[in-house]
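Visitor: Pasted the sequence and its predicted model underneath.
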Amino acid sequence: MRAVVAVLLFVTAVHAGLWGIFRDKEQAPDFTGLLPSVSYAPFEGTAHPDVDNIPNADKIRADMKKLSTMTRAIRLYSSTGGVEMVPPIAAEFGLKVTVGAWIDKNADRNEREIQSAINLAKRNSNVIGIVVGNETIYRGEQKVDDLIELIKRVKKSVNVPVTTGEIWNIWRDNPQLAYSVDFIAAHVLPYWENFSDTQAVDQAVYIYQLLRDKFPGKRIMIAEFGWPSQGYNLRNADPGPFEQAVVLRNFVSRAEAIGMEYNIVEAIDQPWKFFEGGVGPYWGILNAAREPKFSWTGPVVNENYWKLAAVALLVGILLSLPILRLNRPTVMQSLVLSAAANGVGAWVATVFAYWTDHYFVFGSAFALTLGLILLVPLVLIAMARIEEIAAIALGRSPRRLLVNGHSEGLAVAGNATTFPKVSIHIPAYFEPPEMLKQTLDAISRLDYPNFECVVIINNTPDPEFWQPIQDHCRALGERFKFINAEQVKGFKAGALRIAMDRTAADAEIIGIIDADYVVQPNWLKELVPVFADPRVGLMQAPQDHRDGDRSLMHYIMNGEYAGFFDIGMVQRNEANAIIVHGTMCLIRRAAMDMAGGWAGDTICEDTDLGLAIIEHGWLTHYTNTRYGHGLLPDTYEAYKKQRHRWAYGGFQIVKKHWRRFLPGASRLSPDQRREFTLGWLNWLGAESLGVLVAILNLIWVPIVAFADIAIPDKILTLPIIAAFVVSLVHFLVLYRLRVHIKAGQMLGAMIAAMSVQWTVSRAVAQGLITEHLPFARTSKGGLSRMSIEFQAFWEAVIGVLLLVGAVVLVVMNNSKQVREIYVFAAVLVLESLPFLSAVAIATLETSRLNAFAFWRNSAVRTAELIGLRPVTMPTAIGASPPVTSDIHREVN
């Protein structure tokens, strides 16, 4: 334990050191004077000024008091809607004012703006100029000649300089506009022109000189220069708090040195400008709370950096504490888990920083909140998978696992001195008789002296299905009991209850196998001795299949099933928290009676009973030795229906048992509660979350692509990518370590596992709105016909839409090259993979590629074509036998 504590302290120290190493500190010229002018808008909150955002005199007075310590003048953009209060209040603090008149296509409003601007200039001696319109020509809301007429009109009415505010190239391209104003008020915003923060100041100085050369003798003012502190990159332009501070301090230093007139945009962040994209609200040198965003002297640093580091370290430590409860963790195992915990801590700190440094309208706040709510279980799932990777790859070997009847953690196993009676129950419903006969024949060959077999065929009135089985049971002898029960309620559980009524009174152990399972002779001989420990209530062996060579689809299905039994079940067994799966299962009769027997209120009666037995404190054991082999689902449709039944039944069990997971409600240990909770979250939750997040992202695509606002930030998209990578590593590493299959089958198993995401999510959704669905038998034995319907229609629709969404995002983003949009597009592609996997398997099932003969013939033909094997030359009927000829031999 001391070694584990040392590892946790070491990882925490490394984490703290990384925060120290990566702390940003930038150098920039100091500025100790007053800025000549800053743009000011007296609005607060996220409401647009035209809707409901009327300033009041007290707020304006507080702003002017604050700004008077930072600037000599302010620039306004309007003269109505409460803004007209600013000039007289500014005068109280010695601030000069450049008045603005907002000009657009609304003639009535334009008239009110012009009259108010004129009146403000006449009545307030601190007004030093009027700007008629702001980027009016750039927005296409006025023609140049019409704007010139408005400027001339204002010039005639006031004694202060009059101009208009336009982007610098508008001035360059419209010299008549420049000659009509008293001075040129040029907007130079390098961010919007895709210049990087290191190029921004040089670009502004270059434009300033260009305008001076273009209009010699004309007064030139850079009426807008700034850099956003948050938002998204625009090609090479990266916003950020450090970038803003360095750019503005460098600009002011250069401007003062060359005598440039300038105005900084803007004084205070304007959250209502969310319609200007991600950067719109973040141009202020003060935040919306009127606090400075950076210092104008000294190194540029993040004042809250160490607070964020403390949050990251604290979360990392808290998430690392459960490692201390693990059973004999190794040093490397603890190292990986602690590193993952601290990684989550760093992400939490990033989320905290984002939340505190950004402004949210209702839509963006809702989207971020919903995204974080969905990410919490996603992060928990990823952590659980990392823990499983660490346990299997770096932890200690399993102690409770039975291998060929023996286990390190069992005192008695595989050493039968007594033979308690076992009653083997085989429920059957419309099962192929020949298949069931093979199952019974295998039972008859068991190397165990004391057993009986109860075969119950339920709700199968057709004698072609039950009569041959009845006859076969008679032929096999008195050990085999046959029951043909009709109108049985409670699905499979109802049939098993009837079988219990016909079970021998002296049977101590109940064995359950499916009708398609052929068991090995040593099944009971090697596993029954486990019950010599009176605390053991249940012994589970894995499922396996004997028809994996039917087709390529069945081959990969078989590989997919194997993962659960060789990985998950082995690990759960260490915590005495296995999942009972209804075949190859041995149950102590006393444990079954204590748990209430077979319940018919779920369609996964086996898992339900197993959990009830565990809740009563019985021990369970598991072996990954194959003692029986069944049949795979006949079709992909049957495979999906089986998975749907398991998921729906699993969700029923969650609803039925969750109260027993509360403290003191059952004899479940903390480890058992944890295993079952994480197991459900890892299976039902992961698949459902995957579909839900994919659909929500699809809805978000047009907002990102066309509305140009609120695109997902990396705190939402990168965790999705990280979770996908963890899932991929989890699958590949654990399969390579625990599941003994070839690489090709492993790849196919991964595709098969992903292909049921939509199926499982549908089952969970139905579990939320319904109480009971009918039991759906899995078609096996080759009697079912393939449906003519395409078995992955909705998966194809969603998968294609996700790919189309990714393409749309990339195409629409080509001009901006916002990195977060590319990341979002990549997320959509990743999210499409499970849906496309279903499409691939459904297509494979009906393709020639599904047949192994096709691949064997293709290999032979390829070998013949490249000369690796001789070619048999065809002959005519009645001719002499064919002659094998070497295709490389020269023919004379």
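Guide: Yep, that arrived. Residues are numbered from 1 along each chain as shown.
Visitor: can we go C-alpha only for contacts and neighbour counts from here?
Guide: Will do.
Visitor: mind checking the end-to-end distance for stretch 565-581?
Guide: 10 Å (Cα to Cα, to the nearest Å).
Visitor: so how far is it from its chain's centroid?
Guide: Relative to the mean C-alpha coordinate of its chain, stretch 565-581 is positioned 26 Å out (Cα atoms, centre = their mean, to the nearest Å).
Visitor: Same question for stretch 672-683.
Guide: Computed by Cα atoms, centre = their mean, the separation of stretch 672-683 from the middle of its chain amounts to 19 Å.
Visitor: try this one next to it:
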Amino acid sequence: MRVVAAVLLLVSALHAGLWGVLRDKEPAPDFRGLLPSVSYAPFEGSAHPDIDNIPTVEKIRADLKTLSTMTRAIRLYSSTGGVELVPAIAAEFGLKVTVGAWIDKDKDRNEREIKAAIELARKNSNVVGVVVGNEVIYRGEQKVEDLIDMIKKVKGSVRVPVTTGEIWNIWRDNPDLASNVDFIAAHVLPYWENFRSDQAVDQAVDRYNLLRNLFPGKRIVIAEFGWPSQGYNLRNADPGPFQQALTLRNFVSRAEAIGMEYNIVEAIDQPWKFFEGGVGPYWGILNASREPKFAWTGPVENPDYWKLMTIALLVGVLLSLPILRLQQPTAKQAFLLSATANGVGAWAATVFAFWNGHYFIFGSAFALTLGMILLVPLVLIAMARIDEIAAVAFGRPPQRLLAKSKPVENVPENYYPKVSIHIPAYFEPVEMLKQTLDALSRLNYPNYECVVIINNTPDPAFWQPIQDHCRALGERFKFINAEKVQGFKAGALRIAMDRTAVDAEIIGILDADYVVDPDWLKDLVPAFADPRVGLVQAPQEHRDGDLSIMHYIMNGEYAGFFDIGMVQRNEANAIIVHGTMCLIRRAAMDMAGGWSSDTICEDSDLGLAIQELGWVTHYTNHRYGQGLLPDTYEAFKKQRHRWAYGGLQIVKKHWRHFLPGRSRLTPDQKREYGLGWLNWLGAESLGVVVALLNLVWVPIVAFADIAIPDKILTLPIIGAFVVSLAHFLSMYRARVAIKPGQMLGAMIAAMSVQWTVSRAVAQGLITEHIAFARTSKGGLSRMSIEFQAFWEAVIGALLLIGAGVLIASNSFRQITEIYIFAGVLVLQSLPFLAAVAIAILELSRINSFQFWRDSAIRTAELIGLRPVALPTPAGTPQAVPNEVRREAN
């Protein structure tokens, strides 16, 4: 354990070192004076000024007191709605004011704004200019000649310089406008022109010089220059707090050096500007709480950097502590787990920084909160999968696994307790069930009986031959034909228990399609010599995997559960019981209440109840029997639906037993079951919920230009997918003896049931019980004429279309987050498309192995690797190959 503790300390130290190495810290010119002017809007919160955001005198006074220590003047954009209070209060702090008149398409409002601006300029001696309109020509809300008329009207009414605020190219392209203003108020905002932050100052100076050359002798003022501290990139433009600080400090230094007049946009962040895209609220040099975002002297760095590092390290350490509870973990195993925990800690710090550095209206706050609620279990699932990778790849080999090569120790001589094997059957193919009974008759075990119960099968063609066959096999075989059985399979098994020999100590459960190995009982019953053992489970296997490509990949998918998950769960005495190839101590079954019909997974329900009573369970991954795969993809999905629905029923039935003191379950057992349910039921359901929510979000992102999912929400989805892929491939390579092609097919089959499982979970949340659905096996079922992946095809297509829409709508802006979001949609479409692929495969000729064999022969014949046997006319002597002639000679 000391080694493990040392590993945890090492990983934490490396994590801290990475934070130290990756810390951004760059020199920038110091600025110790006062800025010549900053844009000021006296509004707070996310409410639009035209709706309900009227500033108060007290708030304006507090703002201007703060700004008076930073600037000599302020620029306003309106003269009504409470802004008219600003000039008089600004005079109290010695601040000059450039008044603004907001101009748009509303004539009445324009008149009110112009009148108010004129009045403010006349009454307040600290007003040094009037700006009539802000980018109205750029927005197309006024014609140039009409705006000139407004400017002339104001010029004739005030004694201060009058102009309008426009982007630099509007001035360049409209010399008449320039000739009718007292000075040129040019907006140079390199972000909106797709320049990088390190190019912004050069671009601003270049535009300034261009205007000076175009209008010699005219006063040129850069009336807006700034850089956003948060938001999304616009092509090459890269917003951020670090970029804002460097850009503004470099700009101020250059501007002061060349004598440029300028105004910084803006003084204080404006959360209500969320409609201007992701960067709208974040142009201020103060945040909405009126706190400085950066220092104007010293190196540029994140003042909260060490706080974030502390959060990341604390979360990483807390998530690493459970490693100390593991049974003898190896150093490599501990390293991978601790590295994962610290990675999650770094993500948590990033989330905190995002939450702390952004302003949220209700919609974006709701989206982020919902996203985090969904992402937390997704991250836990990814951590659980990495835990399994670490255990299998770097941990100790399984210690509790029953192996055929290692007989059970301390077994009394001649230990042969009686076993009663129960085989429930419902409309099962006769010949298939006969094979099952014949295999049982060959068991290499002296003390057993077989109870065959045909339930709810009135057709004599299905039960009469089985009754005769049982008689032929001898007195070991008991036959029951029960009609109107209540409780599905569990009801039939309860009847079988009533006919069980009184001296039977162990109950064996076998599905009607299983052909068992003669050594099944001989090898596994000795485990019951330990009186603590209540249950021994063997894996399922299938003998018809070569029936088609679809069956081949389904068989590979089943193998993963029995060779990976069950083996690992067995180490914690927390196996999932499945209703075949299972041996149960009768006393344990009686204590657990026997077979219950209140779930449709009566086997897993009983197994968990036995473990809750403290019984020990064992598992072997040796195949002691082979059954049949579901006949069709429809049957495969119905079986998975039943398992998922029954699994949720078990969660709802047993969750109280996971509370402290409510059962004899160990912490490790509770952990395995909890993570197992989350990993299976939760992962599939979360995948579908997140995919559907993302579909809803596509038009908002593509057309509303707001609420683009940040990387903290999208990258974890990609990371979880990568972890799932790595988990599948690494676990299969380590534990499942199948070929790469079958492994790929198994992965597709596993993904293809995501929609099925999620539907079952949703149905389980709103209903209490559904009818037991028998899995069609043995070739009696017919393939449905309905396409078995209709809804998967619809959702998969919509996800791909959504990704295409996002990419197309992002062609101009090239926002990185949108491309990542589109990539997420493509990844989320894969499980749905996997279902479509299997459904199409089932209906096509390529599903047949014979098709591929014939294709290989035809290909070999076409390229000359195989001679073609041509037909010869009747009566024509056939040519004798040269090889035959040589042998004859």
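Guide: Everything's here; your move. A quick note: this is a predicted structure, and the numbers were derived from the prediction, not measured.
Visitor: If you drop the residues flanking it in sequence, what lies closest to Val57 of the second structure?
Guide: Using Cα to Cα, 6 or more residues apart in numbering and skipping the chain neighbours, the partner closest in space to Val57 of the second structure is Leu85 (7.0 Å).
Visitor: how about that neighbour, what's its match in the first structure?
Guide: Counting by TM-score structural alignment, Leu85 of the second structure lines up with Met85 in the first structure.
Visitor: same question, Thr775 of the second structure
Guide: Per TM-score structural alignment, Thr775 of the second structure is aligned with Thr778.
Visitor: do you know how far its match is from Met750 of the first structure?
Guide: 22 Å.
Visitor: Tell me which of the two has more neighbours.
Guide: The residue with more neighbours, out of Thr778 of the first structure and Met750 and counting by other Cα atoms under 10 Å, is Met750; that gives 22 against 19.
Visitor: Spell out the secondary structure type for the residue nearest to Val57 of the second structure.
Guide: Applying DSSP: H, G, I helix; E, B strand; the rest coil to Leu85 of the second structure yields a three-state assignment of helix.
Visitor: tell me the SS of the spatially most central residue of the second structure?
Guide: Per Cα atoms, centre = their mean, the C-alpha nearest to the average position across the second structure is that of Ile717, at 3.2 Å. Following three-state DSSP, the label given to Ile717 of the second structure is helix.
Visitor: Identify the residues contacting the closest residue to Ile567 of the first structure other than its chain neighbours.
Guide: Closest residue to Ile567 of the first structure apart from its sequence neighbours, by Cα to Cα, 6+ apart: Arg738 at 6.2 Å. By Cα atoms under 8 Å, 6 or more residues apart in numbering, the residues touching Arg738 of the first structure are 563, 566-567.
Visitor: Same check on Arg543 of the second structure?
Guide: Taking Cα under 8 Å, 6+ apart, we find Arg543 of the second structure in contact with 626-629.
Visitor: who does the lengthiest helix in the first structure touch, helix- and strand-wise?
Guide: The residue-count maximum for a helix in the first structure (DSSP state H) belongs to helix 362-394. Packing contacts for helix 362-394 of the first structure, counted by 3 or more Cα pairs under 8 Å, 6 or more residues apart in numbering; DSSP states H and E, involve helix 331-357, helix 686-702, helix 714-738.
Visitor: What residue in the first structure is paired with Tyr558 of the second structure?
Guide: Checking TM-score structural alignment: Tyr558 of the second structure goes with Tyr561.
Visitor: and if you look at Asp605 of the second structure?
Guide: When the first structure is aligned by TM-score structural alignment, the residue opposite Asp605 of the second structure is Asp608.
Visitor: Please name the nearest non-neighbouring residue to that match.
Guide: That would be Ile653: by Cα to Cα, 6+ apart, it lies 6.2 Å from Asp608 of the first structure.
Visitor: for Ala665 of the first structure, same thing?
Guide: Arg659 (7.0 Å).
Visitor: And for Ala532 of the first structure?
Guide: Ala532 of the first structure sits nearest to Val412 (Cα to Cα, 6+ apart), 6.7 Å away.
Visitor: thought the one you found was touching Glu526?
Guide: No - distance between Val412 of the first structure and Glu526: 10.8 Å, which falls outside the contact criterion (Cα atoms under 8 Å).
Visitor: who has more neighbours, these two?
Guide: Counted by other Cα under 10 Å, Val412 of the first structure and Glu526 do not tie: Glu526 has more neighbours, with 21 against 16.
Visitor: so what's that one up against?
Guide: If you count contacts by Cα under 8 Å, 6+ apart, then Glu526 of the first structure has 404-405, 413-416 around it.
Visitor: SS state for Ala808 of the second structure?
Guide: helix.
Visitor: do you know how far the corresponding residue of the first structure for it is from Leu440 of the first structure?
Guide: Aligning on TM-score structural alignment places Ala808 of the second structure opposite Val811 in the first structure. Computed with Cα to Cα, the distance linking Val811 of the first structure and Leu440 of the first structure is 63 Å.
Visitor: neighbour count winner among the two?
Guide: Ranked by neighbour count (other Cα under 10 Å), Val811 of the first structure and Leu440 place Leu440 first, with 24 against 12.
Visitor: Now do the closest residue to Val301 of the first structure other than its chain neighbours against Gly231 of the first structure, distance only.
Guide: Distances taken as Cα to Cα, 6+ apart place Lys25 nearest to Val301 of the first structure, at 5.0 Å, with adjacent residues excluded. Look at Lys25 of the first structure and Gly231 of the first structure: by Cα to Cα, they are 20 Å apart.
Visitor: So for the two, which sits in the more crowded spot?
Guide: Gly231 (19 against 11).
Visitor: ok, that one - contacts?
Guide: 239-240, 277-280, 282.
Visitor: ditto for Met539 of the first structure
Guide: 527, 530, 585-587, 620-622.
Visitor: Could you do Asp517 of the second structure as well?
Guide: 439, 443, 624-625.
Visitor: which of those residues are also in contact in the first structure?
Guide: Among the contacts of Asp517 of the second structure, the contacts conserved in the first structure (both residues aligned by TM-score structural alignment, their matches' Cα atoms under 8 Å) are 439, 443, 624-625.
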